[in-house]
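# Here is my input, please return the structure:
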Amino acid sequence: MSLKIAAESWPKTPSETAEDNKSVVVKEYDEERHKVAIEKMESLCEVGQRGKTSLITDLMGDPICRIRHFPIHIMLVAEYGEEGEVVGVIRGCVKTVARLSSVYVKVAYLLGLRVCPTRRRLGIGTKLVEHLEEWCKQKGAKYAYIATDCTNEASINLFTKKCGYSKFRTLTMLVQPVHAHYKPVSSSIAVVRLPPWLARSMYNKLLANSEFHPQDIGLILSNKLNLGTFMSIPKRYLSKWDPKTGIIPPNFAMLSVWNTKEVFKLQVKGISPLAQALCAGTRLLDSCVPCLKLPSFPDVFKPFGVYFLYGLHMEGKNGRFLMRSLCEFVHNMARDDAGCEAVVAELGQWDPVREAVPHWNKFSWAEDMWCIKKLEKYGPFDWITSRSSSTPVIFVDPRDF
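Predicted coordinates:
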């Protein structure tokens, strides 16, 4: 999920900004003291604005739930004035990922930056970022990165102009709505659920050269939010393939599924009543004549959950067909899970898997911007200035979403 910062609506003089900035104190999150205030503040922050439609994040329960699945994480809170009004929050984690050609580096991921709408233009966002970066450096992070929508100028300007980040990689978010009917999966294909040990072995073998491949992939695969790793292969290979040998089939597709419903929910706002009625009409028509298998529009105008696909990989001449069939299989999983209205995948713009993933263009967006900053001044290699990648594949950690 991207960092989102709404644009400011009124100017502040330099003297006012400096005076207000002194009144802002950054502290580590304390559940008893900050939880209710943060939930109230975040309800006022509209996130994910895209044109006239807003995609907002509705955090469920504990505000720290978005990062608790990282072994090294922290949540910082900005307090303002003598009464300690909560006016900002930021989350961060530190992990080890592949940089290039299986060379690993420790990085920080910054997410969930929010600033109270009535307390903007006080330098609160910058102050939170600086404090979090310092904590990450103390934990050994060499780089820090964030993700934001390429249309979010306020967010991009904050990080690139004020905090020293550079635009680094551009990814594509592909969204497939979940319909009321099942998607057909070819009878010539077998879908196999891989045990975590085998999935870890295959990912380390097949995707170790991809950028941002997490060193703790085994921890992700064994997480309770991971619904499984699945492989689709032609049935004619099924009897010949023994996973214990470590030999990979010549034709296959594989991916893992992460259940975000237990962490946060999304909701689409800003749509006219007429458009909502038309969308409801497609669902009604689909339920009345299910045999037609119409592509009905799911009810995304109330809070809903999504399945996130990660670790997508395919090989062989039938790779695209196998990947598409595997995505349809996951769609059917989501269809049986009440409240799950979409299946989402995030891929590098030049990743060959991108062409095989079914999605709706109007529901997807092509440019999710990743910005990065080198936290240490000196070093033998600069990942940023190299501007090269040994592979078009970028591994998107589901814990980042």
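# going forward, measure contacts and count neighbours with C-alpha atoms only.
Noted.
# Pull the number of nearby residues for residue 162.
11 (other CA atoms under 10 Å).
# Nearest spatial neighbour of it, chain-adjacent residues omitted?
For residue 162, ignoring the flanking residues on the chain, the nearest one in space by CA to CA, 6 or more residues apart in numbering is residue 126 at 7.3 Å.
# Report whether that neighbour is found in a strand, as I expect.
No - applying DSSP: H, G, I helix; E, B strand; the rest coil, one finds residue 126 to be helix, outside a strand.
# Enumerate every residue touching it.
158, 162-163 (CA atoms under 8 Å, 6 or more residues apart in numbering).
# The stretch 1-150 of the chain: strands as residue ranges?
Ranges of strands within the stretch 1-150 of the chain are 24-28, 49-50, 53-59, 72-80, 85-100, 103-115, 143-149, based on DSSP state E, counting those that start in this stretch.
# so which of those gets nearest residue 37?
Of all the strands of the stretch 1-150 of the chain, strand 85-100 sits nearest to residue 37, with 6.3 Å by CA to CA.
# Could you pull out the buried residues of that closest one?
Along strand 85-100, these residues count as buried under the neighbour rule (16 or more other CA atoms under 10 Å): 86-100.
# And for stretch 129-138?
Those would be 129, 132-133, 135-137, for stretch 129-138 by 16+ other CA under 10 Å.
# residues making contact with that stretch?
26, 76, 90-94, 108, 144, 163, 375-376.
# rerun at 10 Å
26-28, 72-76, 89-95, 106-111, 113, 124, 126-127, 139, 141-144, 158-159, 163, 373, 375-376 (CA atoms under 10 Å, 6 or more residues apart in numbering).
# if I read this right, residue 77 contacts residue 90, doesn't it?
Yes - counting by CA atoms under 10 Å, residue 77 touches residue 90, with 6.7 Å between them.
# Can you check which residues contact both of the two?
28-29, 113-115, 128.
# ok, back up a step: any chance of the contacts of residue 126 in a markdown table, with secondary structure and distance to residue 355 too?
Formatted as a markdown table, the contacts of residue 126 follow (DSSP: H, G, I helix; E, B strand; the rest coil; distance: CA to CA, whole Å):
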| residue | secondary structure | distance to residue 355 |
| --- | --- | --- |
| 158 | helix | 33 |
| 162 | helix | 37 |
| 163 | coil | 35 |
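# compare with the first, here's sequence two:
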Amino acid sequence: MRKQSQKTVEAPSVEEMEEVRVREYDKERDREAVEEMEKRCELGLQGKPSLSTDLMGDPTCRIRHSPSNLMLVAEYGERKEIVGVIRGCIKTVTRGKKVMSNFPIFAKVAYILGLRVLPTHRRLGIGTKLVEKLEEWCKKESVEYAYMATDCTNEASINLFTLKCAYVKFRTPTVLVQPVHAHYKHIGRGVTIAQLAPQLAESIYRRVFANSEFFPKDIDVILSNKLNLGTFMALPKGTLHKWDLQSGHLPPCFAILSVWNSKEVFKLQVKGVSALKYALCVGSRILDAWMPWLRIPSIPDVFRPFGVYNLYGLHMEGEKGASRLMKSLCTFAHNMASDDPGCGALVAEVGRMDPVREAVPHWRRFSWAEDLWCVKKLSTVENEDKTCGVPNWITSLPSSPVIFFDPRDF
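The predicted model follows:
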């Protein structure tokens, strides 16, 4: 077990709390200050390797693709300096299925993301106040649950939500990352890959993810978004003409996924690595450029801002060959990304026990096994789950090992 350091943290005084004011983000007056504040937050991570985020355009770009969203800022002192920020979006998702039924249960949830507080103003209760104000908005919108995601090693964030804001540890999906190389990868023989129309993709997704958790009710909006680069299905070669997918009959063996272009929303950048690691990464690219026929798995230049493609809606069926079909789809997506300058990686987030986890190519050094999700019930109606004959979502076991990753949440 990791040893916890025994530090005495003084609670913020009443005077300090009165110095903090939380209000809604104003694009015209706050944009420059928020961008500068978030840069200073990243500077506070220097001294060890870190992954910084550079939003493309307005700071609300990470939530504006959600139907209902809000961004709050925290001001401090007489100068009204912006020292904190938080974002939230609301959607309706599945939370499994009813007992003895195949019909999904839907819940209105809020996803909390982008919480930042200046290093110079931490331990003043600013993060807690931002979360509380966002929850007030969620309750007015009749949200049943709020959840957030963080690295399982981010003790500061975990303690804030679990110890101060009454969230509980809920799910631990796996994040799989594959670097995008300069050369194409070979798609296996005997595989046919077809692009599906958004309407057909929606129909298939609603069937195969009906019993999963966090499948968004507005999947049609996601699939028709300009950032969605398409939905693709892999089948054994020569079998596509045998199945009328429009009729609702799915092949006995297939794999499916969609590709989301996060490169247009934000850029990532690795900072703080040692000179040796930097030289090794540069060397791998030089060797790959000089001897491309060796197909060296060179590491992209992640020390400059780079974008990612998100793979979501990953599903496969069929006892024999389904895993190979999923790997072929991921290879197809890799080749798509290779044609897009500035795309440095593919990212897929799946449930820890989801069968597709073992079929998705990834680098372990870049991936992480547990992405901690914490949840809190916001509904004030007592025992509403019991009266409806539905078990409490937080305390009940998941009805499926599948967790649907919404690309808008990344």
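# Mind checking the TM-score on these two?
The pair, once superposed, lands on a TM-score of 0.95 when counted by TM-score structural alignment, normalised by the length of the first structure; 392 aligned residues with a CA RMSD of 1.9 Å.
# Confirm residue 349 of the second structure sits in a strand?
Yes - assigned with three-state DSSP, residue 349 of the second structure falls within a strand.
# which non-adjacent residue is nearest it?
Residue 349 of the second structure's closest residue in space is residue 175 (CA to CA, 6+ apart), at 4.4 Å.
# now the one you found: how far from residue 163 of the second structure?
Distance of residue 175 of the second structure to residue 163 of the second structure, computed by CA to CA, to the nearest Å: 25 Å.
# Which one's more surrounded, the two?
Neighbour totals were compared for residue 175 of the second structure and residue 163, and residue 175 leads with 20 against 11 (other CA under 10 Å).
# and the equivalent of the more buried one over in the first structure, what is it in contact with?
Counting by TM-score structural alignment, residue 175 of the second structure lines up with residue 173 in the first structure. Contact analysis of residue 173 of the first structure by CA under 10 Å, 6+ apart lists 344-349, 354, 359, 361, 363-368.
# and residue 396 of the second structure, which of the three is it?
coil.
# Can you find the partner of residue 328 of the second structure in the first structure?
Match for residue 328 of the second structure (TM-score structural alignment): residue 325.
# Need the nearest residue in space to its match, chain neighbours excluded.
residue 185 (5.7 Å).
# can you count the residues close to the one you found?
Neighbours of residue 185 of the first structure (other CA under 10 Å): 17.
# Could you check which residue of the second structure pairs with it?
Residue 185 of the first structure maps onto residue 187 in the second structure, by TM-score structural alignment.
# before we move on, what about residue 292 of the first structure?
Residue 292 of the first structure maps onto residue 294 in the second structure, by TM-score structural alignment.
# what's the answer for residue 195 of the first structure, then?
So, by TM-score structural alignment, residue 195 of the first structure is matched to residue 197.
# Count the neighbours of the closest residue in space to that match that isn't next to it in sequence for me.
Leaving aside its sequence neighbours, residue 197 of the second structure sits nearest to residue 231 (CA to CA, 6+ apart; 7.5 Å). Applying other CA under 10 Å, we find 23 residues neighbouring residue 231 of the second structure.
# same deal with residue 26 of the second structure?
11.
# Can you give me every residue that contacts the equivalent of residue 97 of the first structure over in the second structure?
Structural alignment (TM-score structural alignment) places residue 97 of the first structure against residue 93 in the second structure. Counting by CA under 10 Å, 6+ apart, residue 93 of the second structure makes contact with 104-110, 212-219, 404, 406.
# hmm, back to that, in three-state terms, label the match of residue 185 of the first structure for me.
Going by three-state DSSP: residue 187 of the second structure is coil.
# residue contacts, it?
Contacts of residue 187 of the second structure (CA under 10 Å, 6+ apart): 193, 324-325, 327-332, 335.
# PyMOL command for the buried members of the contacts of residue 93 of the second structure?
Of the contacts of residue 93 of the second structure, the buried ones go into a single PyMOL selection, burial set by 16+ other CA under 10 Å:
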select buried, resi 104+105+106+107+108+109+110+212+213+214+215+216+217+219+404+406
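# and residue 349 of the first structure, what does it touch?
Residue 349 of the first structure sits in contact with 169-173, 355, 366-368, 392-394, where contact means CA under 10 Å, 6+ apart.
# go with 8 Å
Taking CA under 8 Å, 6+ apart, one finds 170-172, 366, 392 in contact with residue 349 of the first structure.
# Residue 275 of the second structure corresponds to which position in the first structure?
So, by TM-score structural alignment, residue 275 of the second structure is matched to residue 273.
# Please tell me how far its match sits from residue 226 of the first structure.
In terms of CA to CA, residue 273 of the first structure sits 36 Å off from residue 226 of the first structure.
# more crowded one of those two?
Neighbours around residue 273 of the first structure and residue 226, counted as other CA under 10 Å, are more numerous at residue 226. The numbers are 19 against 9.
# Distance-wise, check the counterpart of the more buried one in the second structure relative to residue 235 of the second structure.
Alignment note (TM-score structural alignment): residue 226 of the first structure maps to residue 228 of the second structure. For residue 228 of the second structure, the distance to residue 235 of the second structure (CA to CA) stands at 22 Å.
# which residues does the aligned partner of residue 389 of the first structure in the second structure contact?
Aligned by TM-score structural alignment, residue 389 of the first structure pairs with residue 398 of the second structure. With contacts defined as CA under 8 Å, 6+ apart, residue 398 of the second structure is in contact with 96, 213.
# The same query, at a cut-off of 7 Å, please.
residue 96 (CA atoms under 7 Å, 6 or more residues apart in numbering).
# what about it, distance to residue 382 of the second structure?
Residue 398 of the second structure is 22 Å from residue 382 of the second structure, by CA to CA.
# What is the mean deviation of the helix or strand where residue 324 of the second structure lies from its aligned residues in the first structure?
Using DSSP states H and E, residue 324 of the second structure maps to helix 322-338. Aligned to the first structure and superposed, helix 322-338 of the second structure gives a mean residue distance of 0.3 Å (mean CA distance after the TM-score superposition for the first structure).
# cool, and stretch 30-39 of the second structure?
Averaged out, stretch 30-39 of the second structure is 0.3 Å away (mean CA distance after the TM-score superposition for the first structure).
# Can you tell me the closest non-neighbouring residue to the aligned partner of residue 334 of the first structure in the second structure?
Counting by TM-score structural alignment, residue 334 of the first structure corresponds to residue 337 in the second structure. In this structure, residue 337 of the second structure finds its nearest non-sequential neighbour in residue 343, 6.0 Å apart by CA to CA, 6+ apart.
# hmm, back to that, go ahead and build a PyMOL selection from the buried members of the contacts of residue 173 of the first structure.
In PyMOL, this line selects whichever of the contacts of residue 173 of the first structure come out buried by 16+ other CA under 10 Å:
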select buried, resi 344+345+346+347+348+349+354+359+364+365+366+367+368
